[in-house]
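Colleague: sequence-free structure coming up:
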């Protein structure tokens, strides 16, 4: 008789299944915990590197022939860097293809040049990659927006050419009636780009539509210095415009904004009216906006303003959270301090007066902390660590305007913001981040653009020079590992007391460079032989631009945010949108160009030389 087969009860099977599931969950929890710990460790190491090394390692990327106004990293991994400027050409560099051996050539790039994009006939001011990196958009002073169909991410490696390709635009948009200030690619739609101009026009361009490709059009009553999509809201965009007497920037919704935009169309207006109590009386100012930048998460917005500091806002709130400066190390940069041009300050601290600056956020995903970087007139870039939003809110001070007027100390030699919207009339003192956590050194003139890389601990800077400088928080080449690197690395140039008049005169009479098919970044290499290191034509052009802006900076030294005039506090109202501050005035030129006119007429020999160069 066969033995009976023992069967397990359903309850025992259920318990075994529960035990197995519990063990799997425990292993998964342990794995998640380990991964989380590893992520936090990596973030901590990188954060320490950022704030300890302070981006001391750098590479200089050559190839342009004049000032560089625009930078853009491709989305995702950031493999491709686009740069454009006054030479009317766009260079596409492969940041994953670095060659140490090329660094010795005078004008060669250490990063392989994938393409040179032509088509603009004037200075290029803005660049943007589409959401999937298939298109690069560019805008310039020629009123044109160009679209280049690239899609390098999809190209096989073995299909790459050794020589850089030359490309003309695949699509051009010519509806603007003034110079383009910014192009902003849509965060999720690869065919959409927003364009803004000096003429107050903002267009949403769809490259799929027939010419003129306009999906939406908005007209602002003044110059639009910047118009940028919110990276986390596909319908919202921020625009900086000087028409609003209360706010330098505002948030709009493309679905609800009127064709003729007014202040009432704004979802949020970011207040920028400034007040301070100075020895001469109550001072007022409304700084001129030069741009606005979202952080990658779309939580914060920073406005850059002439003669003032980058100002941080929460996207959904009108009142500022913080201002960023170097006042702790350079007290003379306090906007309430009257400029003293008798004191020579080669290390002037953060200042934004002479050129348009564009900063950027970065490193939150890599380092677990958010940073903002901006260029400065003192030939440096500056970086600030952004505190947690609750800490920013807790540190902010506010009081009714009338109480502020009567208060003995509030506003005394310090800048407050006036919030006079929606029936309120309050004064707000945001947190002042007065000590940058790092500076970006090595430049010879003004830094206009600073751009944080999306994945690497790297910041690209550009400005008056023909170079893009890549600053790293960690060593990235054999040069960086050399014991002598601290003495080899380029130092920041100190602006001299006197301008190089020879270079300045050359700059005044120089004719603009017209790009041609023969232009390559190696054209100038023969001009600098190993035996006699004569400057290349690009280096001479650099000297001229640097000298020109040295003189412009000297003209700007006595400009200040406040006018230092007595103001009747009883008649202090904000109904007049034409409030004047010192940035509206112009000082006399130090160089009398009329007196030098006889020196500016090019002789026949110089004309023949220029024609040969072209």
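Modeller: Right, received. Where do you want to start? For clarity, every value in this text was computed on a predicted model and none was experimentally measured. Residues are numbered from 1 along each chain as shown.

Colleague: Only C-alpha atoms from now on, for both contacts and neighbour counts.
Modeller: Noted.

Colleague: So for stretch 276-289, first residue to last residue, what's the gap.
Modeller: 19 Å (CA to CA, to the nearest Å).

Colleague: Identify all contacting residues around that stretch.
Modeller: Here stretch 276-289 makes contact (CA atoms under 8 Å, 6 or more residues apart in numbering) with 225, 240-242, 245, 248-249, 272-275, 303-308, 336, 411-416, 561-569, 579-581, 583.

Colleague: now do 6 Å
Modeller: Residues outside stretch 276-289 that contact it (CA atoms under 6 Å, 6 or more residues apart in numbering): 248, 273-275, 305-306, 411-415, 566-567, 581.

Colleague: top of those residues by neighbour count?
Modeller: The residue in the contacts of stretch 276-289 with the most neighbours, by other CA atoms under 10 Å, is residue 248 (27 neighbours).

Colleague: Could you look up the SS state of it?
Modeller: strand (DSSP: H, G, I helix; E, B strand; the rest coil).

Colleague: Please report the distance of residue 480 from residue 437.
Modeller: If you go by CA to CA, the gap between residue 480 and residue 437 works out to 21 Å.

Colleague: repeat for residue 175
Modeller: Residue 175 is 43 Å from residue 437, by CA to CA.

Colleague: same check, this time on residue 470
Modeller: Applying CA to CA to residue 470 and residue 437 gives a distance of 18 Å.

Colleague: And those two? Which one has more around it.
Modeller: residue 470 (21 against 16).

Colleague: my read is that one is in a strand, agree?
Modeller: Yes - using three-state DSSP, the assignment for residue 470 is a strand.

Colleague: State the distance from the closest residue in space to it that isn't next to it in sequence to residue 576.
Modeller: Spatially, and ignoring its direct neighbours in sequence, residue 470 is nearest to residue 460 (4.5 Å; CA to CA, 6 or more residues apart in numbering). From residue 460 across to residue 576, the span is 41 Å (CA to CA).

Colleague: which residues are contacting the host helix or strand of residue 137?
Modeller: Using DSSP states H and E, the element containing residue 137 is strand 135-140. Strand 135-140 is contacted from outside by 123-129, 145-150, 180, using CA under 6 Å, 6+ apart.

Colleague: which one of these is nearest residue 315?
Modeller: Closest approach between the contacts of strand 135-140 and residue 315, by CA to CA: residue 128, at 21.9 Å.

Colleague: this is the other structure I want to compare:
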């Protein structure tokens, strides 16, 4: 394999300080938060607003919603922090549903800074925007249209000037989101202002720049990472200068929230890299190692298996401080309890990395219930088999406080919330041992990380007990987000409904206690009778009309049955058998065995994949930069 990313990288893995062209050495000290105003933007508040950079009009969401529950929230900051931590100890026991979609919801995104708006998109091709500052959220405040196939990713720009969308139609859509706070007609769907056609595969990641609204990076299953800069005239830069071609499908890309020249990527081969834009893009003489400044160790080792395994990374996420990176591991393929003999997990779990260390610091598993007792025999727990999942960090929503939670969806029809100990605690609990000690057999039942077969083993801190398990779903949960200010989490997946989970029942006009009951695989799905009451307005928008409700229920029943069949067929495969890693000299690769197609179960024989009929006969003509200006689409 001829790939610069793999050449001698074991020697580079711990060298974080690398000289970059036209810039300082990237060191851990660069992680200090920086309060920047976008370059080229000067003046008072009115000037900023005229240029589209409105200061956040935050309502005191956290205090407003919780002050009646805990008087301490009215006191000093230290008292408020303790009060919020007390609430978080209970997890998010209350919930309500938002129903406007009619099929799977694959992507969620809160608007930047204050999270006033929630964007949702999926297989029905509509992008709905929900205003969480409404007294009681019942219907979308706006609907955006333009995607032609399943939506996989949504992202707001740094100052909410734009909302980006991408998915299976291989294009990136840019919508004007600068006037969302103004009243408008919800029955007049909006179309994109720009369409970007540079990719030839499904869009898996869109990373807005942390400061500049016009700058973003896209990643696709065509293996390309493309830097877009709306401030640059199309004729001044060659497209090749803004493109990195990888040897594997891109599964995620994220800009660092503090260092505006740093971004992270993940790919189908399981590789997770930290990159520098000054080394990754621009003239060829300026590029070095495709911008890579850190390669994270994602390969797994087990004493009873002679080879390593490199799970696919489904997604990546920075915490808000930029000090940690969360990686969602794919091809877990386990639907049974983890307490098997021998006690080796056949899957793998969300993994936490410190930004400046190649080895992970923690693994978020779920061998225990939130009360600390082991998972009962026969009960399912966290797994990730067949869907693209997106996890993320979150915290109490108070200024200056670090993220203390990590959240992720699971194939057992729940979402999981883990409390993250302080970094020093995680570092103390992590163990690094030599290959000889590992081979001696003193770590039975342990899965470790290893750069190579004969190298040392890293055993991260094991977070076996989640803070909470979030219910409210009847099938796989793919996406979980924690609100940046409110004690609120949003989950979505195979079903058409979005579930909002709250720490108290007064959020968003009122929530109900979430049932702990979970539908079993193969059990009949029964629609929630409360969905129409909660999610539909007086005029029936979002499913109140009988025909819309019937269509939604029919599609959900078919989709749920289909994924039940997939879980039954693929739920017991070992990741070490599915994702074998091998190395030959300086080259490395993942060997993925081929299998004959399993026969379809009778239960899903009537399920045929349907394509949207919203494809247009022809695409608008692109300019020389590959972009399309949309005036009347």
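Modeller: Now that the structure is in, tell me what you want to look at. Note that the coordinates shown come from a computational prediction; the quantities given were computed from them, not determined experimentally.

Colleague: before we move on, the earlier item: could you check which of residue 460 and residue 576 of structure 1 is surrounded by more residues?
Modeller: Neighbours were counted for residue 460 of structure 1 and for residue 576 using other CA under 10 Å; residue 460 has more, 24 against 8.

Colleague: What does that one correspond to in structure 2?
Modeller: Matched by TM-score structural alignment, residue 460 of structure 1 corresponds to residue 490 in structure 2.

Colleague: what sits against its match?
Modeller: Residues near residue 490 of structure 2 by CA under 6 Å, 6+ apart: 480, 481, 499, 500.

Colleague: How much space separates the equivalent of the first one over in structure 1 from residue 585 of structure 1?
Modeller: Okay, so that is residue 480 of structure 2. Under the alignment (TM-score structural alignment), residue 480 of structure 2 maps onto residue 450 of structure 1. Going from residue 450 of structure 1 to residue 585 of structure 1 by CA to CA gives 28 Å.

Colleague: same thing with residue 271 of structure 1?
Modeller: For residue 271 of structure 1, the distance to residue 585 of structure 1 - CA to CA - is 23 Å.

Colleague: These two: who's more crowded?
Modeller: When neighbours are counted by other CA under 10 Å, residue 271 of structure 1 and residue 585 differ, and residue 271 comes out ahead with 25 against 11.

Colleague: Show me what the more buried one aligns to in structure 2.
Modeller: Structural alignment (TM-score structural alignment) places residue 271 of structure 1 against residue 297 in structure 2.

Colleague: Who are the contact partners of its match?
Modeller: Shown in contact with residue 297 of structure 2 (CA under 6 Å, 6+ apart): 358, 359.

Colleague: picking up where we left off before, which ones among the contacts of strand 135-140 of structure 1 lie within strands?
Modeller: 124, 125, 126, 127, 128, 129, 145, 146, 147, 148, 149, 180 (DSSP state E).

Colleague: Looking at these, which is nearest residue 390 of structure 1?
Modeller: Using CA to CA, residue 128 comes nearest to residue 390 of structure 1 of those, at 32.4 Å.

Colleague: Just give the nearest non-adjacent residue to the equivalent of the closest one over in structure 2, would you?
Modeller: Using TM-score structural alignment, the equivalent of residue 128 of structure 1 in structure 2 is residue 155. Excluding its sequence neighbours, the residue lying closest to residue 155 of structure 2 (CA to CA, 6+ apart) is residue 164, at 5.2 Å.

Colleague: Quick check: the gap between the one you found and residue 523 of structure 2.
Modeller: From residue 164 of structure 2 to residue 523 of structure 2 the distance is 37 Å (CA to CA).

Colleague: which of those two has more neighbours?
Modeller: The neighbour count for residue 164 of structure 2 versus residue 523, taken as other CA under 10 Å, is higher for residue 164 (22 against 10).

Colleague: Can you mark which positions in stretch 131-151 of structure 1 are buried?
Modeller: By 16 or more other CA atoms under 10 Å, the buried positions in stretch 131-151 of structure 1 come out as 131-150.

Colleague: gap between it and the chain center?
Modeller: Its chain's C-alpha centre and that of stretch 131-151 of structure 1 lie 18 Å apart, by CA atoms, centre = their mean, to the nearest Å.

Colleague: what's the span of that stretch from first residue to last?
Modeller: 11 Å.

Colleague: so the match of residue 480 of structure 2 sits in a strand?
Modeller: Yes - applying three-state DSSP, one finds residue 450 of structure 1 inside a strand.

Colleague: tally of neighbours for it?
Modeller: For residue 450 of structure 1, using other CA under 10 Å, the count is 31.

Colleague: same question, residue 553 of structure 1
Modeller: 18.

Colleague: Is the closest residue to it other than its chain neighbours part of a helix or strand, or is it coil?
Modeller: In this structure, residue 553 of structure 1 finds its nearest non-sequential neighbour in residue 354, 6.5 Å apart by CA to CA, 6+ apart. Classification of residue 354 of structure 1 using three-state DSSP returns coil.

Colleague: when you align them, which residue in structure 2 goes with residue 354 of structure 1?
Modeller: Using TM-score structural alignment, residue 354 of structure 1 sits opposite residue 386 in structure 2.

Colleague: and that match, how many neighbours does it have?
Modeller: Residue 386 of structure 2, neighbours per other CA under 10 Å, totals 17.

Colleague: ok, now how distant is it from residue 350 of structure 2?
Modeller: Counting by CA to CA, the gap from residue 386 of structure 2 to residue 350 of structure 2 is 15 Å.

Colleague: do residue 404 of structure 2 as well
Modeller: 15 Å.

Colleague: for residue 201 of structure 2, same thing?
Modeller: In this view, residue 201 of structure 2 and residue 350 of structure 2 are 26 Å apart by CA to CA.
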